[in-house]
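what follows is a predicted protein model with its sequence.
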Amino acid sequence: MQDMKGETMIRIFKTIDGKIHQVEEASEGCWLALTDPTATEIFEVARKYHIEVDDLRAPLDEEERSRIEVEDDYTLIIVDTPILEERGEKDWYGTIPLSIIVTDEIIITVCLEDTSVLGRFMDGRVRNFYTYMKTRFILQILYKNASMFLHYLRIIDKKSEEVEEKLQESTKNKELIELLELEKSLVYFTTSLRSNEIVLEKLLKVERIKQYPDDTDLLEDVIIENKQAIEMANVYSGILSGMTDAFASIVSNNLNIVMKFLATVTIVMSIPTMIFSAYGMNVNLKGMPFASHPEGFAIVIVLSLLLSLIVAFIFSKKNLF
């Protein structure tokens, strides 16, 4: 099934001879990956695998909350996954819902757009991944999801350091806005990670998701990885919040320094202006100093410059420059 651009909206994958392959027809032990499916595709999958249409549509709503629901014919798991989006020629970070639907026959994932988490499985870059081992597949998705949060959090930290260097000399709001955008991304991440943590805790109690001995360690790793991401997001969020407040004051102080410099220069430059304005008045020249002197013009210029230099020297001593 394809969209207008020719991109397959429903992709079917199956592990054959230990390797992941994209196949044309779904069979038992397959993985159906739905990316921004159309209404027709949703109805077809819902009818074929006896899944509620609303459950298939749920992850297409960006505001959908993370949760687990156990139905008669399937189990629905919805978590938030991190995404990279481009706004104003810059990369920013957010989250969107990702659902995992497990039936007796196959496993289905539904997401609004392609994500780097699922892309690793599609490209065969995940070791010990088999589409027919549904429990392990779920845990591997959740583990890679938590790892991707950590990866993006480290990138956000590096970006904040780059913006920090620019802000030290900045008098504009551009860098502050960048910090606020990064802080907003951290808020999204923290909220999503906490919601995912609740899902992981409930996953421990779902009997239908069989936990084999080999998968127990993986589930523990998923929970630990998610907790680390939460802690890291909280730390970075606190640092970024304090940094934003501090640099807001720095930007304001930089602007005050510029204004002080301009005011000082204006005062120094006003001295020659006052003198020249006095000589330009329509009055009797006999009352003006050096008016009759052959070198009067040069003397007035030199005196004006000397007075300006003296005032500039006084201001420099008072650190007004």
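All right, it came through fine. Nothing here was measured: the structure is a model prediction, and the numbers come from that model.

make it CA atoms for all contacts and neighbour counts henceforth
Noted.

what's the closest non-adjacent residue to residue 248?
The shortest distance from residue 248 to any residue other than its chain neighbours is 7.0 Å, reached at residue 176 (CA to CA, 6 or more residues apart in numbering).

now do the helix or strand in which the one you found is found: distance to the chain's middle.
Per DSSP states H and E: residue 176 is located in helix 174-203. Here the centre of mass of C-alpha atoms in helix 174-203, compared against the chain's by CA atoms, centre = their mean, to the nearest Å, lies 9 Å away.

show me what it is packed against.
Helix 174-203 is packed against strand 67-70, strand 74-87, strand 90-103, helix 134-167, helix 213-279, with contacts defined by 3 or more CA pairs under 8 Å, 6 or more residues apart in numbering; DSSP states H and E.

how about a markdown table for the ones you listed, with mean neighbour count and distance to residue 320 added?
Listed next are the helices and strands packed on helix 174-203 as a markdown table, based on neighbours: other CA atoms under 10 Å; distance: least, CA to CA, whole Å:
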| stretch | mean neighbour count | distance to residue 320 |
| --- | --- | --- |
| strand 67-70 | 16 | 61 |
| strand 74-87 | 20 | 42 |
| strand 90-103 | 20 | 39 |
| helix 134-167 | 19 | 23 |
| helix 213-279 | 16 | 7 |
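
also this one, for the comparison:
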Amino acid sequence: MLEFYKTFEDGTRKIDAAEPGCWINAVAPTEEERNYLIEEIGVLPEFVKSSLDEEESSHIDYDDDFRQTLVIVDYPSADDEQTGEDFTTLQYTTLPLGVVILKGYIVTISLHENYNIEDMAQQRIKGIDTRLKTRFLLLLVLRISQRYLIYLRQIDRLSSRTEMRLHQSMQNKELIQMLGLEKSLVYFSTSLKSVEITLNKIMRGKQIKLYEEDEDLLEDVMIEVHQAIEMCNIYSNILSGTMDAFASVISNNLNIVMKVLTVITIVMSIPNIIFSFYGMNVDGLPFASSIWIPIGIAVVACAIATYIFSKKDMFH
């Protein structure tokens, strides 16, 4: 899918075809659309290929001959999956978004639709101007860093909710959920560090021309990225410690259940021992004149055993 946007005096709006100074948005482009970007717009084939590679990490690349710059930025993505009553599993990952800056155009290329591009297209971000390519790039990266912060807060709330379930749970579902969140934090941390390295290269101004009015915006982006990295590290440490603690708690709960079951088995085996003794086919057994005497002995023995185990707090 190809979309074209351009900023006019009255704002940014969608146009029908590419014009100088416009923004071209390519989402999961077909072979024909890729050829259009390469042959008509002039985007380098390797830039298109890198932008559509799911394993690509954040980096910046520049071609001197064609005077084109490729900036790959990993953005966060989340998928909801309902697994039970009021229990939602969120799987977080990161995907690459390619931004190609070339003469006359700025092109964004991605494999999937994402909120960041939608926010730019719907003008939910102030100051967008497709003619100001550096500012456009920085605003896009700022929105992506803010999206990281939103998802990190979601992870924190979800981990807290899962932790509450773990207080009374002896199943693996909650631990698996927290393991998935911890893995998501690893993805986020790795991608954010790559984004930070890319921003440091942009800050040098060698591959992308920086203007004086963009310096404050770049500082804001760096602050957001640093904050996201710190939050990611904090949540990761907390989640790791929580998982270890609750793994021990679940194991301890299982031991308590096994202890209670063992005590109940011992108490219930006392009547069986007594009745087996009086059930032997021999003469001269004590108190064998009446059936109620063995029953009474069994009841008294069970009561004594229950009292002793209760005193030792073996039923909790």
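Arrived safely, thanks for sending. Being a predicted model, the structure only gives us computed values, none of them experimental.

hmm, back to that, figure out which of the helices and strands packed on helix 174-203 of structure 1 is closest to residue 9 of structure 1.
Minimum separation from residue 9 of structure 1 across these (CA to CA) falls at strand 90-103, 15.0 Å.

and the next element down the chain from that closest one?
Next in sequence after strand 90-103 of structure 1, counting helices and strands by DSSP H and E, comes strand 107-111.

quick one: average offset of that following strand versus structure 2, please.
Here strand 107-111 of structure 1 is compared with structure 2 after superposition; its mean distance to the aligned residues, by mean CA distance after the TM-score superposition for structure 1, is 0.9 Å.

what span of structure 2 is that strand aligned with?
Aligned by TM-score structural alignment, strand 107-111 of structure 1 falls on residues 106-110 of structure 2.

and the contacts of that stretch?
Surrounding stretch 106-110 of structure 2, the residues in contact under the criterion CA atoms under 8 Å, 6 or more residues apart in numbering are 21-28, 48, 51-52, 96-101, 130, 133.

what sits against residue 116 of structure 1?
When the contact criterion is CA under 8 Å, 6+ apart, the partners of residue 116 of structure 1 are residue 83.

out of the helices and strands packed on helix 174-203 of structure 1, which comes closest to residue 202 of structure 1?
Closest approach to residue 202 of structure 1 among those (CA to CA): strand 67-70, 7.3 Å.

find me the equivalent region of the closest one in structure 2.
Residues 59-62 of structure 2 are matched to strand 67-70 of structure 1 when aligned by TM-score structural alignment.

residue 198 is in contact with residue 59 of structure 2, correct?
Yes - with contact taken as CA atoms under 8 Å, residue 59 of structure 2 and residue 198 are classed as touching, separated by 5.3 Å.

how many other residues sit next to residue 106 of structure 1?
Per other CA atoms under 10 Å, the neighbour tally for residue 106 of structure 1 reads 21.

one step back: just the buried positions in the helix holding residue 176 of structure 1, please.
For helix 174-203 of structure 1, a neighbour-count test (16 or more other CA atoms under 10 Å) marks 175-176, 178-179, 182-190, 192-197, 199-200, 203 as buried.

contacting residues around the residue sitting nearest the centre point of structure 1?
The centroid of structure 1 falls nearest to residue 93 when counting by CA atoms, centre = their mean (2.9 Å). Residue 93 of structure 1 makes contacts with 82, 83, 84, 85, 152, 182, 185, as judged by CA under 8 Å, 6+ apart.

save those residues as JSON lines, and put in distance to residue 21 of structure 1 too.
As requested, the contacts of residue 93 of structure 1 are exported to JSON lines (distance: CA to CA, whole Å):
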{"residue": "82", "distance to residue 21 of structure 1": "25"}
{"residue": "83", "distance to residue 21 of structure 1": "25"}
{"residue": "84", "distance to residue 21 of structure 1": "26"}
{"residue": "85", "distance to residue 21 of structure 1": "28"}
{"residue": "152", "distance to residue 21 of structure 1": "28"}
{"residue": "182", "distance to residue 21 of structure 1": "38"}
{"residue": "185", "distance to residue 21 of structure 1": "35"}
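
which of these are retained in structure 2?
Under the criterion both residues aligned by TM-score structural alignment, their matches' CA atoms under 8 Å, those that remain in contact after alignment to structure 2 are 82, 83, 84, 85, 182, 185.

export those to JSON lines and tack on distance to residue 300 of structure 1?
As requested, those are arranged in JSON lines below (distance: CA to CA, whole Å):
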{"residue": "82", "distance to residue 300 of structure 1": "72"}
{"residue": "83", "distance to residue 300 of structure 1": "70"}
{"residue": "84", "distance to residue 300 of structure 1": "67"}
{"residue": "85", "distance to residue 300 of structure 1": "65"}
{"residue": "182", "distance to residue 300 of structure 1": "59"}
{"residue": "185", "distance to residue 300 of structure 1": "63"}
